[in-house]
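Engineer: this is a predicted model, with the sequence first.
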Amino acid sequence: MDVTGTLDEALDRLHRSGPERLGRLTNHAPMAVEALAARGRAHAVHRWLDRYARKLEEFPSGVERVTSANWRAALGDPSRAADWIAFFGHELSERPWQTVLGEWWTRLLPGLCGGSTHPVIRVGHAVRTLRSGASTEPRLAELAHGLGYWAARQHRVAALTPLPGAGRAAVDRAAADRAAAALDLVPRIAVQDGGFPARLEQVTDLPVWAADEPAPAEAHRRLVELVRAATHRYATHGHGEETMLVHAATAPNAVLRILPVLPPALWPASLRAAWTAAAAVTSMYAPAEAVPCVPVGDLTAEEVFERALTHGDEHVIKLTDTALDVGDAAALAAAVRAMELTPPVG
């Protein structure tokens, strides 16, 4: 992790900007610069951020103070993003960040798909930074921004609760604890068109994967397997939608990064939410047919990440960051595939 202070400087710079632009598109910069710093590329952070700066919008105005008494009314209201960020900034100044995160995790987890899963991904990057070094003011502020964004974009869709249906028996019998087989059985939505919110409304049922209530250690193992399977799957299915299918891997990986600081009793529910997000994204964007996975040959993880930095796209950087967490050749092939499918930043 960056010990030069560059990441803190970049976060300070970014906290003058809002979590979104153009009313709905996510500000990816905090996540990307954290990934660059975490992978030993702090020297490139400000240069990358200078190119991304045209996509940043000013921090939004507040509406009304969020308090412990009125927060339920503000949950899921995108216009209250500034209010929520201020609320979490105060909470994190008063109590340990792990305590605040644990308290709000169960409140926010059902809305994990809100904001196209970007809020939980941002929180995952913030938590990795806090776990790896000092709890500096910019890093705590980044967690406040991530949690505030999540609360403002909280979107609970009852239909996204995995339900017993045609897919359940097949998944339970054929997949058991194999996430790759379970993802292969996720049905595609009927109309593969429109943005994330419109497609999300079409997801009316998802197969149940590993329907039992696992012990915490088993929940962790299965989440690791889910991240691996979703990352590998991008290499063969990423052409369905090169940007959005990244989130089938990066959203559950964000949950995996957060898991160690949560009470173990929350791990099974976290696994279920991560599976729901990965399966929903798969249902909304997966192509009808797979393509063969092309091996990366002699490329090392360091070389693949350097290519991602040169490419410059924020989703490519974040998927490559997750691929390095997975750490095998198939995951690196997925990262290279993302670079092939996504136009490089000019």
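Structural biologist: Here it is on my side, so go on. Numbers count the residues shown, from 1 in each chain.

Engineer: from now on I want contacts and neighbour counts done on CA atoms only, so please keep to that.
Structural biologist: Fine.

Engineer: how close does E218 get to V224?
Structural biologist: To V224, E218 is 10 Å away according to Cα to Cα, to the nearest Å.

Engineer: ok, the two, which is more surrounded?
Structural biologist: Using other Cα atoms under 10 Å as the criterion, E218 and V224 rank with V224 on top: 20 against 15.

Engineer: SS state for the more buried one?
Structural biologist: helix (DSSP: H, G, I helix; E, B strand; the rest coil).

Engineer: quick one, helices of the stretch 51-200 of the chain?
Structural biologist: Applying DSSP state H, counting those that start in this stretch to the stretch 51-200 of the chain gives helices spanning 71-74, 81-94, 97-108, 118-132, 137-152, 166-170, 179-184, 196-200.

Engineer: what segments of the stretch 201-346 of the chain are helices?
Structural biologist: Secondary structure of the stretch 201-346 of the chain (DSSP H, counting those that start in this stretch): helices at 216-237, 247-258, 267-285, 301-311, 314-326, 329-341.

Engineer: dump those into TSV; add distance to A69 as well.
Structural biologist: Below are the helices of the stretch 201-346 of the chain laid out as TSV (distance: least, Cα to Cα, whole Å):
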stretch	distance to A69
helix 216-237	32
helix 247-258	27
helix 267-285	26
helix 301-311	45
helix 314-326	37
helix 329-341	45
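
Engineer: for comparison:
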Amino acid sequence: MTAPLDIALPAPRNWHADRALSQAAGSLLKARPDYRQLDAALTRLDAVSPALTNGFYNHAPMAVEALCSMGQGDEAPAWLEAQADSFTLAGPEGAPLDPDDWRALIGGRTRYPEWRAFFRDELKDRPWREVLSLWVHRLVDGFSSSACHAILQTAHMARALHAHETPVRLNALANALAAWADRYSPLPVEPRPNQGVLDFHATLSWITLLPEAHAPGEGAITAGYAQLVHADDFAEVTSLVDLSGALELRFDALMQEMTRLFIAYARTPYTVIVFTHAVTATAAARTLSTLVPDALGRRLLFRAFEHGAALMAAFTPLALQAPDPIRALPPNYPAYRAARHGDDHIIKLTEALLRAYQRSHNPIYLDAIAQAFAVLPAPDRD
């Protein structure tokens, strides 16, 4: 009689899959930032409003910086040209803002030009990292404002400034902070003291999903946030999360958890877009955390987690109506493919996952890239 094996036999290897993963990983690791086109792109966007003609947030500043960060800066001019018809102008400035009255002015949604002028003056008089730290401190509780796009824009512009300080990039940071201040809107949940007893995954497992009667459909992400008033235990559960430990490692752990969330629930083009924001918001918070004091970075960590938990609570019921996620292989040269694909969410998601993969070599980030490309078709450019 043959003795039973006491070790597991290796699974048959899929050489095509191995080759695809190897090529994707290799091209990710070789990607290097190329910011030569960034200032020209940001100059073109300088007078543009945060709002597009359809009312949604203008992703262009974020997307062109992400293209440059992935080494695809040469694609930025053509990408901007393709988007230009959707831009609106910021409009003329009104009376200057009173800096002593900032608490009453944030979130007004009517004074973006004045906020832009205010932050440009601030950045002329003080070091940009000082201004950034002060205003992230003041605005961080509005992390999810405009579906977190304001903080995304701020992080992309701060990263560009950290790479090289120029007047154009200072103005771009002013524009980002202005959008965040003007659109400031905290989630509709009562804050609770942090209890710090569960890791990210365990805390998410306790999140109660919105009941079907209150779950949002395929509308604005902010409509999903509004339904959190019906999630009675949301603040209590999110307060359980443990934020202690080395900040960069905690952000890496959160990035992995948000990527798992994406893979589980990004099943349709709409839910790809929704859960992309769990990943990209975490990446943005991580970027900002390296430029501000540690205590503020810890607040960013919590708000990024809370934001992902909010998306999970609000949009998982919709995601579960679709079939299981598509399993696919990542495209060769994903940074180049993202640029050619052209969707702003694909560009920003690929860039965020690229950075996470470069830090950890964890194939989960390649799986997420593969799923995004498989589910979200390229925009119709005709």
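Structural biologist: Done, it's in. In this text, all values refer to a predicted model and were calculated from it rather than measured experimentally.

Engineer: TM-score for this pair?
Structural biologist: Put the two chains on top of each other and the TM-score (TM-score structural alignment, normalised by the length of structure 1) is 0.88; 330 aligned residues with a Cα RMSD of 2.3 Å.

Engineer: tell me which of the helices of the stretch 201-346 of structure 1 lies nearest to P292 of structure 1.
Structural biologist: helix 216-237 (5.7 Å; Cα to Cα).

Engineer: buried residues of that closest one, list them for me.
Structural biologist: Going by neighbour count (16 or more other Cα atoms under 10 Å), the buried part of helix 216-237 of structure 1 is 216, 219-220, 222-237.

Engineer: try stretch 294-311 of structure 2
Structural biologist: Taking 16+ other Cα under 10 Å as the criterion, stretch 294-311 of structure 2 shows 296-311 as buried.

Engineer: ditto for stretch 14-27 of structure 1
Structural biologist: Counting neighbours by 16+ other Cα under 10 Å, stretch 14-27 of structure 1 gives L14, H15, S17, G18, P19, E20, T26, N27 as buried.

Engineer: ok, the fourth one - contacts?
Structural biologist: What that stands for is G18 of structure 1. N27, L56, E57, E58, F59, P60 (Cα atoms under 8 Å, 6 or more residues apart in numbering).

Engineer: still on that earlier bit, ranking the helices of the stretch 51-200 of structure 1 by mean neighbour count, which comes first?
Structural biologist: helix 137-152 (a mean of 25; mean count of other Cα atoms under 10 Å).

Engineer: quick one: that one aligns where in structure 2?
Structural biologist: Across structure 2, the stretch matching helix 137-152 of structure 1 (TM-score structural alignment) is residues 167-182.

Engineer: quick one: that stretch to structure 1 mean distance?
Structural biologist: After superposition onto structure 1, stretch 167-182 of structure 2 sits on average 0.7 Å from its aligned residues (mean Cα distance after the TM-score superposition for structure 1).

Engineer: list the contacts of that stretch.
Structural biologist: In contact with stretch 167-182 of structure 2 (Cα under 8 Å, 6+ apart) are residues 39, 42-43, 46, 50, 105-113, 115-117, 119-120, 123, 128, 135, 139, 145, 150-151, 153-154, 157-158, 160-161.

Engineer: swap in 6 Å and give it another go.
Structural biologist: Here stretch 167-182 of structure 2 makes contact (Cα atoms under 6 Å, 6 or more residues apart in numbering) with 106-109, 112, 115-116, 119-120, 150, 153-154, 157, 161.

Engineer: and D125 of structure 2, what's its match in structure 1?
Structural biologist: By TM-score structural alignment, D125 of structure 2 lines up with E94.

Engineer: now the counterpart of M258 of structure 2 in structure 1: how far from A330 of structure 1?
Structural biologist: Aligned against structure 1 by TM-score structural alignment, M258 of structure 2 finds its counterpart in A230. A230 of structure 1 is 11 Å from A330 of structure 1, where distance means Cα to Cα.

Engineer: can you check M244 of structure 1 too?
Structural biologist: Applying Cα to Cα to M244 of structure 1 and A330 of structure 1 gives a distance of 19 Å.

Engineer: who's more crowded, these two?
Structural biologist: Neighbour count, other Cα under 10 Å: between M244 of structure 1 and A330, A330 has more, with 22 against 19.

Engineer: and the more buried one, what does it touch?
Structural biologist: Neighbouring residues of A330 of structure 1 by Cα under 6 Å, 6+ apart: H232.

Engineer: what's the counterpart of it in structure 2?
Structural biologist: That one, A330 of structure 1, aligns with I364 by TM-score structural alignment.
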